[in-house]
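Undergrad: Sequence first, then the predicted structure:
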Amino acid sequence: MTTPPSPAVPAPASTSSVRIGALAPLSRPGWVEAGRHLLAGLELAAREVNDAGGIGGRPLELLVRDTAADPQRAEAAVDELAGLGAAALAGEYHSVVARSVAARADALGLPFLCSSAVLDALTEQPTPWVARICPAQSHGWKVYADFLLGAGHSRIALAVQPNVYWAAGTAILRDHLAARGGTVTELDLNALSPAAVCDELVRHGATALLLLVGAPESAAPLVASVRGDQRLAKLLIGAPAGQPEFAEWAAPLGDGGSAVPFLRYLPERPTPLGARVEASLRGKLGAAPSFVAFEGYDTVTVLAEVLRSAGPDRARIAEAWPHVAVEGTRGPVRFSREPGGRVWQWAWPPVQVADRDPAAPDRFRVLHTG
């Protein structure tokens, strides 16, 4: 099933509009709240582009498709959007899904600007067709590891639901911490009960437990067990992937969802553009926008600028990535590619480690920047 073009961005006749395919997880088992924030940013930027005259006088049209965290469904959407004449693709939150989107876009010669999926190996081979707004996982997770070390945590345990994304994060943490005298113990949540995890944490002398799990329902019983174990009263619980940013994560954990440090990609102080966009997104979402909403806004802002200079020709769009210079909500966006790099990358968005304040869970505290 596909969703129609968003009503927030008027859908002109296909013969007159410039089309962008917008991909986001908007239904289960996808992270729906993240998808909703991503889409809000994409739509707001598209509306502003059209209010300013569109692309060379032609309206910008978003063709929104729900990936539902399903790689095969996402690939089918890419094929459909290519057939509908999309000049480029935007969006996606889940790394495993974005990897499938990137592979299919590369095969079709369809530019894809990835908004939120951080997996380093977004493509198997270098490609001119794919660029990325969000940082690579290795960059952000090393910042997180430095935060742990700076806070006095060198014996780290990981509660893992194994998949490609969490395996990549585990390797990053293990390598970065080991080079600085730290140790990492991996605990498989498919094999251990919450009580057994607590016993293992005590046995290994861990001072921090990182939750490498995809859904709050998986984390809640473990967090409750750890918080209720007096042996672990001083243990730090963290979630580097950024889930505690969302109310969808925090609600099932209750009080246990506070003081859980996570990564997000925001500056210490908003830029003037960021402050204006934040106000608009807050009105649209009815809540404070997450970093994912800003990623969505910046994605369409970049694509609109590329389309103005290169037109809707797909090959010319791909050729334009290294020439992008756009003021985004979180600073100037430019793409580069290191030797051996596979995609064009904004290096780097600002990175924060933050948590929810136990005294006021709706308020975030910035603990570290990198």
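TA: Nice, thanks for sending it over. Numbers count the residues shown, from 1 in each chain.
Undergrad: make it CA atoms for all contacts and neighbour counts henceforth
TA: Fine.
Undergrad: Show me the residue at the heart of the protein, geometrically.
TA: Central residue of the chain (C-alpha atoms, centre = their mean): Ser116, 3.0 Å from the mean position.
Undergrad: Report the distance from the strand or helix carrying Glu61 to the chain centre.
TA: Element membership for Glu61, per DSSP states H and E: strand 60-66. Computed by C-alpha atoms, centre = their mean, to the nearest Å, the chain-centroid distance of strand 60-66 equals 19 Å.
Undergrad: same question, stretch 221-238
TA: Offset of stretch 221-238 from its chain centre (C-alpha atoms, centre = their mean): 27 Å.
Undergrad: Likewise for stretch 136-155?
TA: Per C-alpha atoms, centre = their mean, the centroid offset for stretch 136-155 relative to its chain is 18 Å.
Undergrad: buried ones in it?
TA: Neighbour counts using 16 or more other C-alpha atoms under 10 Å place 136-149, 153-155 of stretch 136-155 among the buried residues.
Undergrad: mind listing what's buried in the top strand by length along the chain?
TA: When the chain is parsed with DSSP state E, its longest strand is strand 360-369. The neighbour-count check on strand 360-369 (16+ other C-alpha under 10 Å) flags Pro361, Phe364, Val366, His368, Thr369 as buried.
Undergrad: Which members of the buried residues of stretch 136-155 occur in strands, if any?
TA: Arg155.
Undergrad: before we move on, the earlier item: what packs against the strand holding Glu61?
TA: Contacts defined by 3 or more C-alpha pairs under 8 Å, 6 or more residues apart in numbering; DSSP states H and E place strand 60-66 against strand 18-24, helix 32-51, helix 71-83.
Undergrad: Next one for the comparison:
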Amino acid sequence: MTTEPSNPGRPHHMNASPSSAVQIGALVPLTRPGWVEAGRHLLAGLELAVRDVNDGGGIGGRPLELLVRDTAADPGKAAAAVAELAGLGVVALAGEYHSVVARAAAAEADALGLPFLCSSAVLDGLTEKPTDWVARLPPAQSHGWRIYADFLLGAGHRRIAVVTEPSVYWASGTGILRDHLAPQGGSVTELDARVLDPAAVCDALVDSGATALLLLAGFPEPAVSIVKAVRGDRRLADVLIGAPAGQPEFAGWAASLGDDGAGVPFLRYLPERLGPLGTRVEAALRERLAAAPSFVAFEGYDTVTVLADIVRAQGPDRTRIAASWPHVSVEGTRGPIRFSRPPGSSVWQWVWAPTQVVDRDPAHPDRFRVRHAT
């Protein structure tokens, strides 16, 4: 793996060095305000897949190499990294966790003619216009969040409150929930985390009559303080707390909240049972991370697996790589991966990664319970 140069401001050509390796650029949030824990899992999956490809002989006898750039959840930094990596000669781009950052990266990759396989970001509008340069592994937000809304309806929740911060991603999620719940007699009340402190969120939640509160806000704050306030308010003892974006997946959630963090359903993109490849990769990721791997780590592994398969077949030609999305047929850690264009999609999409609604078991907060699956 190659990390960022010590002087990232020097001209691109000075960073390049002759190499027989096939190079893939990787965008990963590794510093704050990025979600560092998610970035660490994503990078672990990417790196493990590169190791496995090279242990199997590489790409036509050439080693595969990652050129990693830290996005720090900054769209501008991500776009600059894409331009730099394109100048360094990478054959394709992988990664990114944050949707708004991935959107900036996708726009730059499209403009430069650099194939980009997005590992983890789900925002529907990943590009403003249809492009053949970008493909995506995780389900579009509209797909996953509708599944989450069905879970809420099945559990008897029709009056939903969301505590939210300004973000294209959170606004999109709120709209998806509202549109899906309304025909079933459901409603969504928005609570502004910028205006309401945790105690005021509790008061507004009581006034709303909602039976579920969804956290569409940053972690650790304000999400941790809001969860603690709701859990400590006797008036809200029967209110479900949910986090569709997946915050409770990571160990940092449990470390910050302990028992209060259990019983908070979230979306996870894993099958109920892993096959032989997934089981082997899970064990290797667990060793690499010294912790249970999240679904994000599997997304990273599958990204490199797909790109390596394409480059083996097409060679390191960017145009031919991008033209290959509709012909991909790869066994990933979570099932067979193929790409198509579902209605309304501007990018090539795996339709769909397996999707679950899970939570941490209140009796054993270090274990997960599957509450709903597709």
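TA: The structure has been received and is ready for your questions. Computed from a predicted model, the values in this text were never measured in an experiment.
Undergrad: Where in the second structure does the strand holding Glu61 of the first structure fall?
TA: Mapped onto the second structure using TM-score structural alignment, strand 60-66 of the first structure spans residues 64-70.
Undergrad: hmm, who's touching that stretch?
TA: The contact list for stretch 64-70 of the second structure (C-alpha atoms under 8 Å, 6 or more residues apart in numbering) reads 1-4, 21-31, 47, 50, 53-54, 58, 78, 81, 85.
Undergrad: mean per-residue distance, it to the first structure?
TA: Superposed on the first structure, stretch 64-70 of the second structure shows a mean distance to its aligned partners of 0.6 Å (mean C-alpha distance after the TM-score superposition for the first structure).
Undergrad: just the helices in the stretch 51-200 of the second structure please.
TA: Counting by DSSP state H, counting those that start in this stretch, the segments of the stretch 51-200 of the second structure that form helices are 75-88, 99-112, 141-154, 168-181, 198-208.
Undergrad: Buried deepest among those helices, which one?
TA: helix 99-112 (a mean of 22; mean count of other C-alpha atoms under 10 Å).
Undergrad: Just give me the mean distance for that one relative to the first structure.
TA: Looks like 0.3 Å for helix 99-112 of the second structure (mean C-alpha distance after the TM-score superposition for the first structure).
Undergrad: what packs against that helix?
TA: Short answer (3+ C-alpha pairs under 8 Å, 6+ apart): helix 99-112 of the second structure packs on helix 75-88, strand 116-118, strand 134-136, helix 168-181.
Undergrad: and the equivalent of Trp348 of the second structure over in the first structure, how far is that from Ser336 of the first structure?
TA: Applying TM-score structural alignment, one finds that Trp348 of the second structure aligns to Trp344 in the first structure. Distance, Trp344 of the first structure to Ser336 of the first structure, using C-alpha to C-alpha, to the nearest Å: 5 Å.
Undergrad: more neighbours, these two?
TA: With neighbours defined as other C-alpha atoms under 10 Å, Trp344 of the first structure and Ser336 compare such that Trp344 has more, 23 against 17.
Undergrad: contacting residues for that one?
TA: Trp344 of the first structure sits next to Pro128, Val130, Ala131, Arg132, Trp321, Pro322, Phe335, Ser336, Arg337 when contact means C-alpha under 8 Å, 6+ apart.
Undergrad: What is the burial count for the nearest residue to it once chain neighbours are set aside?
TA: Using C-alpha to C-alpha, 6 or more residues apart in numbering and skipping residues adjacent in sequence, the residue nearest Trp344 of the first structure is Ala131, 4.2 Å away. A count of neighbours around Ala131 of the first structure, defined by other C-alpha under 10 Å, yields 26.
Undergrad: Please give me every residue in contact with Ala131 of the first structure.
TA: Here Ala131 of the first structure is in contact with Phe112, Leu113, Cys114, Trp321, Phe335, Val343, Trp344, Gln345 (C-alpha under 8 Å, 6+ apart).
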